[in-house]
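Visitor: 3D model of this:
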Amino acid sequence: MKKFYSFALVLWLLVPLTNILLAQKPMGIKVTKPTVCYAHTADNPCYIAPPEEYLKWAGSTRTKTSNIEVTYNAGFTAEAIAAFDYALGIWESLIDSPVPIRIDAYWSSLSPNVLGGAIYTNAYANFPGAQKLNVFYPVALAEKITGRNLNGNNPDIFVQFNNNANWNFNPTNPSLPQGQFDLVSVVLHEIGHGLGFAGSFSISGSNGQVGLQGTGIPIIYDVPIENFAAENLIRIYSSPSVDLRSQITSENLFFNSATSSRPKLFAPSTFSGGSSISHLDEVTFNNTPSALMTPQIAPQERIHDPGIAWNMLKDMGWEMVRINHIKLSDTENIDGPYSVTASFQADNGIATNTVKLNYTLDGTTFTSITMNPTGLPNEFTASIPGTGVARQYGYYISVNDNAGREFVNPGKIVRKLQPELQNIFIFETGPDNKPPAISHSPKPFLLASETELELEARITDNIGIASAIVEYSINDVTQPNQTLILQAPQADSIYRRTLLFGSLNNGDVIKYRIVATDNSSNSNVRTAPATGFFTLNVVGLEPTQDSYTNNFNSPSNDFFGNGFSIVQPAGFNDQAIHSDHPYAEGNGQPNNELNLVYQLKIPIRVKAKEATIVFDEIVLVEPGQTGTVFGDEQFWDYVVVEGSKDGGITWTPVADGYDSRANSAWLTRYNSAITGNNSTAVGDPALFRTRTLDLQNKFDTNDEVVIRFRLFSDPFAAGWGWTIDNLKIQIDDTPPLVLHDHIDYLKDTEDELVIITKASDASGIKSLKIEYKVNNGTVSDIDFNVNPPASQYQFTLSGLAALSAGNVLEYRIVATDSVDNEGFFPPSGNFIKVPVINFGTPAATYANNFNSPSNDFVGNFFSIAQPNLFVDGAIHSEHFYPNGVGLDKTSSYSYMLTRPITISAANPLIRFDEIVVVEGHGVGVAFGSANFRDYVIVEGSKNGGNTWSRFLDGYDIVGGLSSWISAFSTGSNPNAGMFRNRTINMTANGNFQPGDQVIIRFRLFANETINGWGWAIDNLFIQDPITSVEQLNTGINIYPNPVTQQLLNIELENNTIGEIRIDLTTVQGQQLQTVSLNPSTEKTKHQLDLSGLPAGMYIITLNGRSGERVTKKIIKTQ
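Guide: You can find the predicted model right below:
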């Protein structure tokens, strides 16, 4: 047989083919980068009337040839909708499309200089009727060309308008007040972009590039763009390249197509993303009938006609000829002739003398034959003569419309750095030895509750199919063959048949194969599978259980499904449920949707309490559009846990589905590696997060519910997928919650300790006790008489007067639930320490740098410690501090100085360094409000700790150092370089007076939700010579800061307080330099040489002789 070979670009890769048509694989992509329309600042009174087509349509002399449907989201007023509808009418009068165009419209807050934005939501390539191959078309245009809905019920165009713009909504008044923008004009403009008036040329660094969203594949708008010298950018300039960047910013680009008269495009020397190339040139077209699609719209401009932009859109395909033709099949007839027939549907008529059949015997030289009418409307035919030998023939059909545009079937392949290449249909003549091709995806299983199996297969053959049957058996008992039915003869190759079973049982086995025979003289046969049979196990449900748990580290047959398995991928520590990595896109599946399902065979009987599903998971699936929620059209891919009460016939989400946006770490990982539209990022164990679902949200007590995990995949984008581990369904491993307002000390005059506690658990409290010990002796316990439904209990430890100061009582509370889970107070399971104290004689001052052991303070959840990243000791709360576990689910964690202080009239100051990393309050929330959340506070008591008053309002992270806020946001640990000084006047708010004898405490308040690292307190000075600090602070001048050279200047005015030590440290506390300055009545100057240090942040600390300390941050830039 004589063959010729053609070459075609597919995704811009050179691929040899024997059938060039098959090279053009259909493609689709979601589009997310909108164009924008900017507001001009100066008024420009201008009115361009609607086109003649609209006037005829409005006057009822012309039938509407398209339908645009709009979803108006929140914010649109009735007058805004009326203006929008007026603009729709103009586009509907121009467009001819059999498929409705769906628009999703938003009334949003945009940048002040932006009036609106728009983009087509999807783009498609290599679909039937496309004139340019390996080129994307906006979805609405692709649907017009194919005559088919490609996008389901999803929107085709996304538009948004600035709700802060000064709009005029009157569509018919030809003049506007000064400063007002015509909404009709901007709506027309944005819909124009959505219809296809938007390109993909962009700038990345020093290079220019073309290709929709990094694919390298252009959009149809890009194809005719050329420079002043008529050099087509795609054919002449490499992408990416510096030369292409120069062209994109040359201010001299044009759109060259059949009827658009080479209009100049907006290509400014400074590239503007979303604006450059995708608009007409502002200078050329402003104040002309074609001004609508310029990059800016000014106040008082009313432009109600697309002008030349409509011709450009028509040349892209909005005015076209659809050539309907069924490709010739191969034939064993070598003599010919071979009749080629086509019908034509034209928006603007066809020139019948241009209807040509163009055929080739060698793939290079073509012979053109005029096609003649068949007698049927718009149908033409011609024949290719035979040669009498077995060989290949190639052909295409061409025609011109009445505007002079050429249309071909198949289309032309657009190639980078090469001319366009005409694609061709190919058929072969001669003896046929090729069996049919069968494409079929078998189901992974069949439920015992199912009574039928619907089979679908794509069966093709170069000659044609004579027969297609299903041979099958049930439990190895052969059943009668079933004939597969071709669904749309001469339109597709989809065959279907439903096998009816009656009843099936768990463990039954269905075996089947598909047998196809072609129309050749040899009756070539193909089977699927090639050998043997597809095996379909019938799966039934196991007996119902009250609970289920699985860590998947042992073999298990408890699940069945498709697209999931229990495996241990590289990088994971053990086995878990994993979807396919990556999971498949929905392209090519029924309705372009794919559902991967993993179902638990064991139904669960829903409990009245603790009806939870708990599991660890990683979700790296395509995120929906920002702001969308489960159920929205643009929610894209998602995962969901579902339940069924009828054995799997109908399903209900246990909770709303979710995607990678459900956790910031997932979203960051998903977006960290994007190729085309897909994420190539890979999951790892660090991404596991725990999810808890409640079956009681959707089901009732005693319902028997089947559980399944489902991953939904739509077309054009996918990611790594979903993994599920440590599954627990109605497993009660949650310990009881024990609440208590703990006691920090006992006065040596007190005889009893009253302990009040609350204990609760979903399964009920079985036992509750107090365990205690004295001076670390033997542990004793006291049991409460648990009496449901009571939850609060009280016990009094008496006879404590025998304890003297220095003795320590310790206690904890232990609760056990009905399944023997234990809960404690404190939650750590440690003991609360209650020292017996005597406040002693009041002092005038107190100072402590906490670098030596001290018994001056009492309290739990605080200690004097030196955590990692700190250079010496300080008071530290627990890191991280517990959420509130007091009786009202809040807690006060206190550290109290046991030495009373007599407040001085002359120097009533408390000074200390601190780090505060606790949950912050909202804007405008005052201290004392329930919404103030966590805080720290310094308080005093004048009556031996019976009642407390504040020295100042409580405070939190708000207003603190940026490093504190960063540590809270990231959950990281602070370091020694983050201390900040605080000075408190004990008499400032009037709660205390000079002469008062006060006990001082530091208290951290926590509610039950979000916690933080906590509080650190160092270098505490109470009524010490703290005024020297103020003197030291006000007399310091450190410059320059930032340090731009290598020398840091330190000046001190009138240093009369004594020797001062200057320390230079890293922010982590590492000592770098130390110098001492002697006292002087003159200005003291000193320079630190920083030349040996790298750029970064450093700490300068000035230490006075009496403990005064001032800390400054400096930045070194080089």
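Visitor: hey, let's count contacts and neighbours off CA atoms from now on
Guide: Noted.
Visitor: I'd say residue 1071 and residue 1062 touch.
Guide: No - using Cα atoms under 8 Å, residue 1071 is not in contact with residue 1062; the gap is 10.9 Å.
Visitor: And the two? Which one has more around it.
Guide: Shown here are residue 1071 and residue 1062; by other Cα atoms under 10 Å, residue 1062 has more neighbours (22 against 13).
Visitor: all strands for the stretch 301-450 of the chain, in order.
Guide: Remark: strands assigned in the stretch 301-450 of the chain by DSSP state E, counting those that start in this stretch are 301-303, 321-324, 338-346, 356-360, 366-370, 372-373, 379-384, 392-400, 406-409, 412-413, 421-422, 425-428, 437-439, 446-447.
Visitor: Adding distance to residue 671 and mean neighbour count as columns, could you present those strands in a markdown table?
Guide: Shown next, in a markdown table, are the strands of the stretch 301-450 of the chain (distance: least, Cα to Cα, whole Å; neighbours: other Cα atoms under 10 Å):
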| stretch | distance to residue 671 | mean neighbour count |
| --- | --- | --- |
| strand 301-303 | 40 | 27 |
| strand 321-324 | 40 | 21 |
| strand 338-346 | 44 | 17 |
| strand 356-360 | 48 | 22 |
| strand 366-370 | 49 | 15 |
| strand 372-373 | 56 | 16 |
| strand 379-384 | 51 | 19 |
| strand 392-400 | 43 | 23 |
| strand 406-409 | 40 | 22 |
| strand 412-413 | 32 | 22 |
| strand 421-422 | 36 | 18 |
| strand 425-428 | 41 | 21 |
| strand 437-439 | 34 | 18 |
| strand 446-447 | 37 | 22 |
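Visitor: I'd like the structure of this one too, to check against the first:
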Amino acid sequence: MKQITLTLIILTITFSSFAQKEWQKKGVKFPPPICYGSEEVHQSFVDAPDQYLKRLKSTQQKKSSIIVDYIGFSAAPKAAFQYAVEIWEHLVASPVPIYLSARWTALDEGVLGSCGPYIFFENFDSAPYKDRYYPVALVEKLEGEEITDESVPDMIAQFNSDNDSWYFGTDGNTPRGEYDFVSVVLHEIGHGLGFTGFFYEQGGLGTYGHVLPYPGIFDEFVINGSGQQLIDTSEFANPSAALYEQMRSNNLYFKSQTVKSNNPSDSYPRLYAPSSFDEGSSIYHLNEFTYNVGDTNSLMTPFFDKAEAIHDPGPLMLAIFSDMGWDYTSIIHSPIPDTETATIIPIEATIEADSQIDSTSVAMVISADSFLTSDTIDLVYSADQDHFVANLIPQFAETYQYYLMVNDSSGKTFYLPGQAPTEYFEFTIGPDLVNPELTHDPVSSMLESDLNVEVAAEATDNIGILSVVMPYRINEGSPGTLILEDQGENLYKSTLSLTGLTDGDSIRYQIIATDSGSNNNRTILPVEDEYYTIYIDGLNAPVKTYTNDFNSDTRDFISSDFYIGIEDLFDDGALHSPHPYPSPDEDDTEYNFTALLKYPIIIDDRAMVSFNEVVLVEPAEKGAEFGDSDFWDYVIVEGSKTGNSNWQPLIDGYDSRANATWEMNYNNNQVGNNSAAQGKATYYINREFKMTENGNFAEGDTLFVRFRLFSDPYAHGWGWAIDDLRIQDPPTANGELTFSPGEVMIYPNPVTSKLYINGSFKSKVGQLKLAIFNSYGQQIRLDEINLASNQLHQTIDVENLKKGLYLLSFQFENGQIITKKFVKR
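Guide: Now for the predicted structure:
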């Protein structure tokens, strides 16, 4: 027998992708159920469903692909596991592979295994229910694309390798003293696919993820025998004792429209809600006594006896999954735009369904008074157009609201938008007074050697865009106009090509979008009577060597983003990105901040670049590498043979994880999505690399060098500082900063009793002297340490020191000295 229990741990994490969206930054993790065994024996067998058993005799095909990463499995449990996987592949549909990480490992005595979704997301683009958390595998199915990257599992499972009572057969003939492994795997994958949620008990109160904004999608359907929804706060406050009483009332059900559609006389699936609430078993299982041994719906009951084999998830579980979204019908439709004339408006919709639909049920519900009254217009299938169509003849209302609907063959209804009629589309008939929406990333500079630049803007309008243009003026000369061409998907762009301009010239310009309405409404960027400015920058003659300590404001770099100056907590000048650097607050957008060196570099046999830097930018997910979808913000040094295009990495992009001090300070100073950590001179470390090491460039090439900070949506930090830049300067060919103050951390500071020291260096430390000096310069302590590695971990007892300021000196074997100040209180 097995029992599932759960210990509550909640972790909010962030995810993204190359086209990052806000909801991907707000995933939450929830611990998986744990599966226990017992000594009870009830021999029975429920065979696999027909969808699997008849797969070879019919056209039945797999509906999904579940890819398992087997860790530590031998042949027998792996084969049984794969048998369970293939059953699920014939039952749940997804166009996206479902990745499952399964580990065969020693677990606590009595534990059989566990499985759960890796992460949950809410308010993703195609979410049928808003403000509900969905398991990631279901999110990817509904979105139709990978969300967390193929390297990140959608489910995580583990099974006990120390259990000596497993039966690995697939025939259901489980011996009386053994647990049927196929059944356990089927059950656990069910949890991983979403048969779980957020209800739990805390301090005698019932809650559903009280520290989270929303409940899970499973929780949406949990009702009591009176039909009251447990997450309805007008009925049961969250948290509350009243909610806790419901959670252990033995009177809870899953409100399944699918069950009622198939047979209205059937009762809703009854959930397990014993009087003694059991985290992990209560609510997220079917009732043990309603669906007992041998019942076709008994797989997801909380107890699994020895010799009990259930190879079918059962119709009730599949109905529950259908209601959650695993069996889904999507309505694809482009919303009706506003119009100035009341003509015949064509309505079109395409239906994508996991099961057969009722083609006579496709309809548009339309209202002119926010659905106080409404009319229904049937859409009929057009074989020629391969979608459903209708003609709308509007009457005399100025504004209409509408939504679309369709039934599947079981009678379940699907809507677009998903929460209709609470959500709906809207369009207006009449004179257009709405200005276009216009966005543009300003062009800040052009090279005198290449006076061609692409100008782009995004423009949308409720009626439609007539034109997007760029009026400009060179210096104080005659005006010109560039027409931005429609590229589709609201993008307009063209190339501005000029001649005869030199370093110091400038171009003032605006972007103007005009709509196609009778009033020709327009939007101007930046605003009326203001302009963007493009500066013409000349390039210097190529050099083999370049150095800059940034203690004077040179014009050696082309940038409207970076600047040379002295910041607070820095001793001298440096090349700085914006502090803090901004991040876009819009899906699918990004910012790039660049500084281009005006001196092209002729690569010789040295090819070395060296600089000191501080990098406080958003760190990626643990284990993510440059180029991965969850590698967020980064800094990078790039090269180009033209200086205008085809930029290639000189080194891979990196973030605050490149240094322990940077990462610790970034993470320890987070405010919301952002970090308030401030850069300082003591955080400097040296970076040195060869321009030819990644194969993009070779000795003899002449290339331009630029520094770039990439910022994706919704999170940012302090930014980047660069100092003491040396390119192919003789010291960069030989010298190397082995030990850096940025690699030595002391904490806590101020300190009361124990001072902890951590260091991580580029080479072995060898002999190290740690000396403490008081404020008068007197040495009051000296420790000599012989370190055979590049790591330093030391604890110093300072409890007997008097209160005041002290200096801690690190004296390395190579003569280098680093000092740190600390305060004893």
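Visitor: quick one on the thing from earlier: compare the strands of the stretch 301-450 of structure 1 and give me the one nearest residue 1009 of structure 1.
Guide: With Cα to Cα as the criterion, residue 1009 of structure 1 lies closest to strand 446-447 of the strands of the stretch 301-450 of structure 1, at 44.4 Å.
Visitor: Now do the closest one: distance to the chain's middle.
Guide: Centroid separation for strand 446-447 of structure 1 versus its chain: 35 Å, with Cα atoms, centre = their mean, to the nearest Å.
Visitor: name the helices or strands packed onto the following helix or strand past it?
Guide: Next along the chain after strand 446-447 of structure 1, taking DSSP states H and E as the criterion, comes strand 452-460. Judged by 3 or more Cα pairs under 8 Å, 6 or more residues apart in numbering; DSSP states H and E, the packing partners of strand 452-460 of structure 1 are strand 437-439, strand 494-500.
Visitor: And strand 452-460 of structure 1 against structure 2, how far off on average?
Guide: Superposing on structure 2 places strand 452-460 of structure 1 at an average distance of 3.8 Å from its equivalents, by mean Cα distance after the TM-score superposition for structure 1.
Visitor: Compute the inter-axis angle for that strand and strand 494-500.
Guide: Angle, strand 452-460 of structure 1 to strand 494-500, by axes from the mean of the first three to the mean of the last three Cα atoms, to 10 degrees: 160 degrees.
Visitor: Show me which residues of strand 452-460 of structure 1 are buried.
Guide: Residues of strand 452-460 of structure 1 classed as buried by neighbour count (16 or more other Cα atoms under 10 Å): 455-457, 459-460.
Visitor: related to what we said a few turns ago, indicate which one of the strands of the stretch 301-450 of structure 1 is closest to residue 636 of structure 1.
Guide: Using Cα to Cα, the nearest of the strands of the stretch 301-450 of structure 1 to residue 636 of structure 1 is strand 437-439, at 27.0 Å.
Visitor: mean per-residue distance, the closest one to structure 2?
Guide: Between strand 437-439 of structure 1 and the aligned residues of structure 2, the post-superposition mean distance stands at 2.1 Å (mean Cα distance after the TM-score superposition for structure 1).
Visitor: Now which residue in structure 1 aligns to residue 32 of structure 2?
Guide: Superposed on structure 1 with TM-score structural alignment, residue 32 of structure 2 falls opposite residue 36.
Visitor: Now tell me what touches the helix or strand that contains its match from outside.
Guide: Following DSSP H and E, one finds residue 36 of structure 1 within strand 35-39. The contact list for strand 35-39 of structure 1 (Cα atoms under 8 Å, 6 or more residues apart in numbering) reads 113-119, 186, 189-190, 193, 198, 273-275, 278, 295-299.
Visitor: After superposing, tell me the mean distance of the longest helix along structure 2 to structure 1.
Guide: Criterion DSSP state H: the longest helix present in structure 2 is helix 75-89. Mean deviation of helix 75-89 of structure 2 relative to structure 1 after superposition (mean Cα distance after the TM-score superposition for structure 1): 4.4 Å.
Visitor: next one: stretch 320-330 of structure 1 to chain centre, how far?
Guide: 43 Å.
Visitor: ditto for stretch 354-364 of structure 2
Guide: Averaging C-alpha positions (Cα atoms, centre = their mean) puts stretch 354-364 of structure 2 34 Å from its chain's average.
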